[in-house]
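A.B. asks: any chance you can model this:
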Amino acid sequence: MSGALVEGFTVTQRRYVPYSHAHYGGNLVDGAYGLGMFGDVATEMMIWTDGDEGLFAGYSAVEFLAPIQAGDVVEATGTIVRIGNRSREIAFEARVVCRANADRGPSAADVLDPPIPVTRAHGTVVVPQTVV
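C.D. replies: Okay, the predicted model is just below:
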């Protein structure tokens, strides 16, 4: 199903960050983790809007605001902010919505209210030219 191509169209995905993805001390995950989520959000968005996965052309801005840790639940949202003939500019934000809390026990975790913004970016996706 496609046809939702309007500025303001939004897609959100959530993902649990497994401990096997920890790459640094303190169970930190590399900053590219959020960018990988943005790619998945953009892919889903292009399927909804254009009926095609599209290709990520690049980022015009990326901000790493806070660390992502193993045991987090990360929510990534993309919103279309500009529509070109074949390009779609998307504003992204990733937030930690749940975080492990080892102080309360080995499997304890907390829902964060408010969530912690961890990554923001602006990117452009290109879709194939429509054949009429």
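
A.B. asks: for the rest of this, base every contact and every neighbour count on C-alpha atoms.
C.D. replies: Fine.

A.B. asks: the chain: helices as residue ranges?
C.D. replies: Taking DSSP state H as the test, the helices found in the chain are 32-50.

A.B. asks: quick check, residue 82 in contact with residue 89.
C.D. replies: Yes: in this structure, residue 82 is within contact of residue 89 by Cα atoms under 8 Å, at 5.0 Å.

A.B. asks: more neighbours: those two, which one.
C.D. replies: residue 89 (23 against 14; other Cα atoms under 10 Å).

A.B. asks: nearest residue to the more buried one other than its sequence neighbours?
C.D. replies: Excluding the flanking residues, the one nearest residue 89 by Cα to Cα, 6 or more residues apart in numbering is residue 124, at 4.5 Å.

A.B. asks: and the longest strand along the chain, what does it pack onto?
C.D. replies: Selection of the longest strand in the chain by residue count, based on DSSP state E, yields strand 109-126. On a contact count with 3 or more Cα pairs under 8 Å, 6 or more residues apart in numbering; DSSP states H and E, strand 109-126 meets helix 32-50, strand 55-64, strand 87-100.

A.B. asks: quick one more, to check against the first:
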Amino acid sequence: MTDGAADPRLGLTVLHRRYVPYSHAHYAGNLVDGAYALGLFGDVATEVCIRTDGDEGLFAGYAEVRFQAPIRAGDVLEVAATVVRVGSRSRTCEFECRVVCRGRPERGESAAEVLDPPLVAVTAVGTVVVPPAGPAVPAGGGPW
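C.D. replies: Model (predicted):
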């Protein structure tokens, strides 16, 4: 493990936002299954790996997942990954999925509102792995 105080990757946070389409609702009340958030965690972890190591990396596993509030079709989600540990090939991240906007069908078919504060729906701690460090790739991607 690298010295956390000296490693610039430590504390890196990546954010994604996504609208949840109604086609993803699986349950009464337009509920979306919890795996939807886990898929988004994989997407944001991929960007973390690209930014820290120039590679998409692979998800190794979760140490903890907590489903704290429902996700519904029509929600706008904000998903964050923050690097909290840097190993030689592993990166441990804390993930949070927040509902930042939610549909309000009781006020009209297309009514919605911004949630302030956002509603924390899912949190997790997970680890990704990246290939061993290789030769540096020139800025711009390569010789082509």
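
A.B. asks: one step back: in the second structure, what stretch matches the longest strand of the first structure?
C.D. replies: Strand 109-126 of the first structure lines up with residues 112-129 of the second structure when matched by TM-score structural alignment.

A.B. asks: buried stuff in that stretch?
C.D. replies: For stretch 112-129 of the second structure, the neighbour count (16 or more other Cα atoms under 10 Å) marks 112, 119, 120, 121, 122, 123, 124, 125, 126, 127, 128, 129 as buried.

A.B. asks: okay if I get those residues as a markdown table plus distance to residue 33 of the second structure?
C.D. replies: Listed next are those as a markdown table, based on distance: Cα to Cα, whole Å:
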| residue | distance to residue 33 of the second structure |
| --- | --- |
| 112 | 21 |
| 119 | 16 |
| 120 | 15 |
| 121 | 11 |
| 122 | 11 |
| 123 | 14 |
| 124 | 16 |
| 125 | 19 |
| 126 | 19 |
| 127 | 22 |
| 128 | 23 |
| 129 | 26 |
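
A.B. asks: in contact with the spatially most central residue of the second structure, which residues are there?
C.D. replies: Residue closest to the mean C-alpha point of the second structure, counted by Cα atoms, centre = their mean, is residue 41 at 3.3 Å. Taking Cα atoms under 8 Å, 6 or more residues apart in numbering, we find residue 41 of the second structure in contact with 79, 80, 81, 95.

A.B. asks: excluding sequence neighbours, find me the nearest residue to the alignment partner in the first structure of the last one.
C.D. replies: Here residue 95 of the second structure is matched to residue 92 in the first structure, going by TM-score structural alignment. Distances taken as Cα to Cα, 6+ apart place residue 78 nearest to residue 92 of the first structure, at 4.4 Å, with adjacent residues excluded.

A.B. asks: next: residue 19 of the first structure.
C.D. replies: In space, residue 19 of the first structure is closest to residue 70, 4.7 Å off (Cα to Cα, 6+ apart).

A.B. asks: near the one you found, how many other residues are there?
C.D. replies: 19.

A.B. asks: now do the buried residues in stretch 14-26 of the second structure.
C.D. replies: 14, 15, 17, 20, 25.

A.B. asks: I'd say the first one and residue 78 touch.
C.D. replies: No: contact criterion Cα under 8 Å: residue 14 of the second structure and residue 78 do not qualify, at 10.3 Å.
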